[in-house]
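Asks: no FASTA, just this:
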């Protein structure tokens, strides 16, 4: 049996500005570092063998803090980076809704069937993300690991593990520095945790930065 813990990166400066991030590379905010320390404390003592991370700064900075606390290797994997959102990246959410709201809402409703202008198709994105999960599982078949990544990556990992339609991934909330867990035991994968945020002291319903 093995467990894969999924951590979304801490709050970034673009989360604060309500900008869509995608493949762009903003840094963590001050609060993001604090969130990373809190999730690291939760993971400490669980016997994790390694931390894998997206190379984008908001994830890599989160992962570096976690790996340091856990005293385990940190491995950056390019295919854990967030989905590319093309022309929408860096645009403040209220501007995007005003300018291209119909297309954005259509994409959120059915992201497997639609694509942001110049963005990454969901099928290709999901393929690279799931290939990383298989690689990690093969290398750590009897060990627990941590993947530090992004909101859409986390949603796809959970949805594909459960055999869910990728058009429904935005029905899942994935908060900054939330903790989810996939458990693999033979041919029966389970989701043991999804968007656990108790370690952050977040109030119920208080979740301002869930934009992709």
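Replies: Cool, got the structure. Since the model is a prediction, treat every value here as computed from it, not as a measurement. Residues are numbered from 1 along each chain as shown.
Asks: drop to CA atoms for contacts and neighbour counts, all remaining ones
Replies: Will do.
Asks: residues of the host helix or strand of residue 31 that come out buried?
Replies: Assigned by DSSP states H and E, residue 31 belongs to helix 30-43. In terms of neighbour count (16 or more other Cα atoms under 10 Å), helix 30-43 has its buried residues at 32-40, 43.
Asks: Ok, stretch 152-169 next?
Replies: Buried residues in stretch 152-169, counting neighbours by 16+ other Cα under 10 Å, are found at 152-159, 161, 166-169.
Asks: Looking at those residues, which is nearest residue 131?
Replies: Of all those, residue 131 sits closest to residue 157, with 10.3 Å by Cα to Cα.
Asks: which helices and strands does the next helix or strand after the helix holding residue 31 pack with?
Replies: Beyond helix 30-43 on the C-terminal side, the first helix or strand identified by DSSP H and E is strand 48-53. Using 3 or more Cα pairs under 8 Å, 6 or more residues apart in numbering; DSSP states H and E, the elements in contact with strand 48-53 are helix 57-70, strand 74-76, strand 144-149.
Asks: before we go on, here's another structure to hold up against the first:
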């Protein structure tokens, strides 16, 4: 079976400051870094270890003071924006692997609104219509990315990840982007995503699994947040 652990980056500075995120390259807050550590704890507890051994015995049978856990092969992918990549780096360290960054895993750009106060965007935003070309809708601020442009880069990004041989993969992205990654995982056609939205909390974990018997793409857990409690 293949398991995908989809992580939305935890608390970032733009959340605290009330700024528009998008491609604004904010960093994790101190709280966000703590949340990233707890995310790493959860994932380490769920991802099986290769050749589990009692402490003090290495593969050759020699006694040692401590044996570090040896995990099944894990790959970690991340948006290149710092709030995501910082979280991904903390997770990757737990598994002693590198982070593969991909600009296609970024959040949707809000153009000139990125990094500005949320109120600035609210005053200028053109509401998304209930009907019509919702994917091609332009929200107003110059340089804003349409939802169609977002799905057109996220779907191929996930396809490339799934072509990799590793059966355990962790993807660290953003709220809206992760919602469309779930849509891509379950095989929803791009043009059918004009109404889809999975509300995901910052720092949440969603577990995706491919069943090798039925070749089904499952959403096993959605938006887990218990680990965020302080």
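Replies: Good, I have the coordinates. Being a predicted model, the structure only gives us computed values, none of them experimental.
Asks: Quick TM-score on the pair, please.
Replies: The TM-score (TM-score structural alignment, normalised by the length of the first structure) is 0.84; 197 aligned residues with a Cα RMSD of 2.2 Å.
Asks: Show me the contact partners of the helix holding residue 31 of the first structure.
Replies: Helix 30-43 of the first structure has contacts (Cα atoms under 8 Å, 6 or more residues apart in numbering) with 9-12, 61-63, 65-67, 69-70, 176-179, 199-200.
Asks: will you turn the buried residues of helix 30-43 of the first structure into a markdown table that also has distance to residue 98 of the first structure?
Replies: A markdown table is the format used below for these (distance: Cα to Cα, whole Å):
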| residue | distance to residue 98 of the first structure |
| --- | --- |
| 32 | 28 |
| 33 | 32 |
| 34 | 33 |
| 35 | 32 |
| 36 | 33 |
| 37 | 37 |
| 38 | 36 |
| 39 | 36 |
| 40 | 38 |
| 43 | 41 |
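Asks: Return the member of the residues you listed nearest to residue 80 of the first structure.
Replies: Nearest to residue 80 of the first structure among the buried residues of helix 30-43 of the first structure: residue 36, at 17.8 Å, using Cα to Cα.
Asks: Check the offset of stretch 184-197 of the second structure from the chain's centre.
Replies: Its chain's C-alpha centre lies 17 Å from the corresponding centre of stretch 184-197 of the second structure when counted by Cα atoms, centre = their mean, to the nearest Å.
Asks: thinking again about what came up before, which one of the helices and strands packed on strand 48-53 of the first structure is the most hemmed in?
Replies: Taking mean count of other Cα atoms under 10 Å as the contact definition, the stretch among those with the greatest mean neighbour count is strand 144-149, which reaches a mean of 27.
Asks: Pull the number of nearby residues for the aligned residue in the first structure for residue 144 of the second structure.
Replies: With the correspondence set by TM-score structural alignment, residue 144 of the second structure lines up against residue 119 in the first structure. Applying the criterion other Cα atoms under 10 Å, we find 17 residues in the vicinity of residue 119 of the first structure.
Asks: Determine the angle, from 0 to 180 degrees, between the helix holding residue 31 of the first structure and helix 57-70.
Replies: Using axes from the mean of the first three to the mean of the last three Cα atoms, to 10 degrees, the interaxial angle of helix 30-43 of the first structure with respect to helix 57-70 works out to 40 degrees.
Asks: Return the mean post-superposition distance for helix 30-43 of the first structure against the second structure.
Replies: Its match in the second structure and helix 30-43 of the first structure itself, once the structures are fitted together, sit a mean 0.5 Å apart by mean Cα distance after the TM-score superposition for the first structure.
Asks: between that helix and strand 144-149, what angle do the directions make?
Replies: Using the same axes, to 10 degrees: helix 30-43 of the first structure against strand 144-149 is 170 degrees.
Asks: starting at the chain centroid, how far to helix 30-43 of the first structure?
Replies: Taking Cα atoms, centre = their mean, one finds helix 30-43 of the first structure lying 15 Å from the centre of the chain it belongs to.
Asks: about what we covered before: tell me the contacts of the match of residue 144 of the second structure?
Replies: 83-87.
Asks: Now which of these would you call buried?
Replies: Counted by 16+ other Cα under 10 Å, these give 83-86 as buried.
Asks: For residue 94 of the first structure, state which of these is nearest.
Replies: Once Cα to Cα is applied, the member of those that ends up nearest residue 94 of the first structure is residue 85, at 16.0 Å.
Asks: Wait, that closest one touches residue 116, no?
Replies: Yes. Residue 85 of the first structure is within contact range of residue 116, at 5.5 Å (criterion: Cα atoms under 8 Å).
Asks: just checking, what residue in the second structure corresponds to residue 193 of the first structure?
Replies: So residue 193 of the first structure corresponds to residue 221, using TM-score structural alignment.
Asks: What distance do you get for the match of residue 144 of the second structure to residue 4 of the first structure?
Replies: Between residue 119 of the first structure and residue 4 of the first structure the computed distance is 28 Å (Cα to Cα, to the nearest Å).
Asks: mind listing what the residue mapped onto residue 53 of the first structure from the second structure touches?
Replies: In the superposition onto the second structure, residue 53 of the first structure corresponds to residue 78 when matched by TM-score structural alignment. For residue 78 of the second structure, the contacting residues are 84-85, 88, 99-102, 105, 171-173, taking Cα under 8 Å, 6+ apart as the criterion.
Asks: Also residue 103 of the second structure?
Replies: Applying Cα under 8 Å, 6+ apart, the residues contacting residue 103 of the second structure are 79-81.
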